[in-house]
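Undergrad: sequence unknown, structure follows:
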């Protein structure tokens, strides 16, 4: 069994990547680079239910090959796992993602402890939750014993709204919740920004980011955040976050293509 869930719960530093495109061969290549996890975005990404399944299969297929990471050396490391940012805090998409073989779910728009508890209930089998038993593909690799599946999968609540920020303490105190995940674009709007990254609310945003990490540390749960690049991810890990995601395939594809075009026409 992969140790990802145990490492995340122990608040080890983990680094991930974000996938928005339904392109399994590209996802497989990314999963071979040495990231601890790859998130498939079912909320804002261009992925159908079949796309989520294919993406998770691509991530698992990458585990069969060598890690293409010059910094990894010759040491043994866990294979990259696939997480899914589900489209809503609802038992159906949460269960579907886990049945497809996700190692965990990131649940958006969690505003309260009650919302967080509902997400945990949807992700856990009875008696801990309400997840219906029908593991489909996940039974081949996570479980299929319900208690084993519960132990091997994680539930992460997004902190990205004004209400979520206000109630972050009760959210982090939710039994069974493994961690929280900051959505910086929406969080910036939540603190009064006119657009993501609005410099006029930089102080309020930075204070919120620090506060969220401190609350998670006090509660003993993992604290994650999305970032635009590697340097920012590294900085967030030094500031108290325990896992950080780097950019996305769509952003990197556009950025690299634009850089090459600029060189040719420069």
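TA: Yep, that arrived. Since we're looking at a predicted model, the values are computed, not measured.

Undergrad: going forward, measure contacts between C-alpha atoms and count neighbours the same way
TA: Will do.

Undergrad: can you map out the strands along this protein?
TA: Counting by DSSP state E, the chain has strands at residues 14-19, 37-41, 81-85, 104-107, 154-159, 179-182, 222-227, 243-246.

Undergrad: between those, which gets nearest to residue 140?
TA: strand 81-85 (14.6 Å; C-alpha to C-alpha).

Undergrad: tell me which residues are up against that closest one.
TA: For strand 81-85, contacts defined as C-alpha atoms under 8 Å, 6 or more residues apart in numbering pick out 4, 36-43, 52, 56, 59-60, 97, 101-108.

Undergrad: at 7 Å what do you get?
TA: Outside strand 81-85, the residues that touch it by C-alpha atoms under 7 Å, 6 or more residues apart in numbering are 36-43, 56, 59, 97, 102-107.

Undergrad: and for stretch 177-197?
TA: Contacting residues not belonging to stretch 177-197 are listed as 9, 120, 154-162, 201, 204-205, 221-226 [C-alpha under 7 Å, 6+ apart].

Undergrad: just the buried residues of it, please?
TA: Neighbour counts over stretch 177-197 (16 or more other C-alpha atoms under 10 Å) mark 177-193, 197 as buried.

Undergrad: can you check stretch 231-248 too?
TA: Buried-residue list, stretch 231-248, by 16+ other C-alpha under 10 Å: 232-234, 236-237, 240-248.

Undergrad: count residues in the vicinity of residue 104, would you?
TA: Residues lying near residue 104 (other C-alpha atoms under 10 Å) number 27.

Undergrad: not counting sequence-adjacent ones, nearest residue to it?
TA: residue 154 (4.3 Å; C-alpha to C-alpha, 6 or more residues apart in numbering).

Undergrad: any idea how far that neighbour lies from residue 240?
TA: Taking C-alpha to C-alpha, to the nearest Å as the measure, residue 154 falls 20 Å from residue 240.

Undergrad: here comes the other one, which I'd like you to weigh against the first:
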């Protein structure tokens, strides 16, 4: 499944995913059965430890439809390797500021001689054959563009061999552009211009353009803009929204 997903995305496919930040594998399994193309497990800002990541990926596998993606906590061989060994089909790597950062992320997803990943596939070995080259081809790696330095080095990052895509973190990118808050409307024009730059870099280098979105409506807009790997909100945000919504309805009746 992961190899098919990687091939489809590299061939120009589109995927809409969901973001998980809580250590709740039963809920993750339920969400994974709703029709999303992937479920992303957030190991950078999510409230999830290593065992929670493994359980989340098991829950996603149990749903037998979407693939598991992990935003790793850091750009390191250890963090990326553990996510892939646990069964992730793709990794989103935060705080990629330079071409060297992007090259390090790519190397961490590839076995020697192509990269620096240590061989120990654990769960990923259940679906991927023992040949390292086969495993390499089944993994997607996306570099996050979310800092002033990353934006300044965008073209160099996009040109790194083996990189599959660029993934925009809207909150950090807004702050990087001078926003006072992660949703500051005063930098909206600069933000839109930055998104156009990311899309152009992806077109030039045949990369997958990805982005996070706060709602289905925003995800729809980003897909129309040309992004092809779009994540929606998060489980914790939607839990709070649903609770507030039902509470407001209940109280409005009195």
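TA: Arrived safely, thanks for sending. Being a predicted model, the structure only gives us computed values, none of them experimental.

Undergrad: on that earlier part again, any chance of a ChimeraX selection covering the buried ones in the contacts of strand 81-85 of the first structure?
TA: Listed next is the ChimeraX selection for buried residues among the contacts of strand 81-85 of the first structure, using 16+ other C-alpha under 10 Å:
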select :36,37,38,39,40,41,42,43,56,59,97,102,103,104,105,106,107
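
Undergrad: which bit of the first structure covers stretch 227-243 of the second structure?
TA: Mapped onto the first structure using TM-score structural alignment, stretch 227-243 of the second structure covers residues 241-257.

Undergrad: got it, and stretch 145-158 of the second structure?
TA: By TM-score structural alignment, stretch 145-158 of the second structure lines up with residues 159-172 in the first structure.

Undergrad: isn't residue 150 of the second structure right up against residue 96?
TA: Yes. With contact defined as C-alpha atoms under 7 Å, residue 150 of the second structure reaches residue 96; the gap is 6.1 Å.

Undergrad: quick one, which of those two is more surrounded?
TA: Between residue 150 of the second structure and residue 96, counting by other C-alpha under 10 Å, residue 96 is the more crowded of the two (27 against 22).

Undergrad: residue contacts, residue 252 of the first structure?
TA: Per C-alpha under 7 Å, 6+ apart, neighbours of residue 252 of the first structure: none.

Undergrad: from the buried residues of stretch 177-197 of the first structure, which land in helices?
TA: Counting by DSSP state H, those place 184-190 in helices.

Undergrad: now render those residues as TSV, adding distance to residue 127 of the first structure.
TA: Formatted as TSV, those follow (distance: C-alpha to C-alpha, whole Å):
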residue	distance to residue 127 of the first structure
184	35
185	36
186	34
187	34
188	38
189	38
190	36
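
Undergrad: tell me which of those is nearest to residue 131 of the first structure?
TA: When these are ranked by distance to residue 131 of the first structure (C-alpha to C-alpha), residue 186 comes first, at 28.7 Å.

Undergrad: that closest one maps to what in the second structure?
TA: Aligning on TM-score structural alignment places residue 186 of the first structure opposite residue 172 in the second structure.

Undergrad: and its match, how far from residue 202 of the second structure?
TA: 20 Å.

Undergrad: equivalent analysis for residue 152 of the second structure, please.
TA: Between residue 152 of the second structure and residue 202 of the second structure the computed distance is 15 Å (C-alpha to C-alpha).

Undergrad: ok, those two, which is more surrounded?
TA: Neighbour count, other C-alpha under 10 Å: between residue 152 of the second structure and residue 202, residue 202 has more, with 22 against 13.

Undergrad: where do the helices sit along the stretch 101-250 of the second structure?
TA: 132-137, 148-152, 154-158, 170-176, 188-205, 216-225, 235-252 (DSSP state H, counting those that start in this stretch).

Undergrad: I'd like the ones you listed written out as a markdown table, with distance to residue 75 of the second structure added.
TA: Shown next, in a markdown table, are the helices of the stretch 101-250 of the second structure (distance: least, C-alpha to C-alpha, whole Å):
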| stretch | distance to residue 75 of the second structure |
| --- | --- |
| helix 132-137 | 18 |
| helix 148-152 | 14 |
| helix 154-158 | 14 |
| helix 170-176 | 17 |
| helix 188-205 | 20 |
| helix 216-225 | 26 |
| helix 235-252 | 24 |
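
Undergrad: to residue 122 of the second structure, which of those lies closest?
TA: helix 132-137 (12.3 Å).

Undergrad: give me the contact list for the closest one.
TA: 3, 109-111, 128-129.

Undergrad: by how much does that helix deviate from the first structure on average?
TA: By mean C-alpha distance after the TM-score superposition for the first structure, the fitted helix 132-137 of the second structure averages 0.9 Å away from its aligned residues in the first structure.

Undergrad: can you give the distance from that helix to the centre of its chain?
TA: Helix 132-137 of the second structure sits 20 Å away from the centroid of its parent chain (C-alpha atoms, centre = their mean, to the nearest Å).
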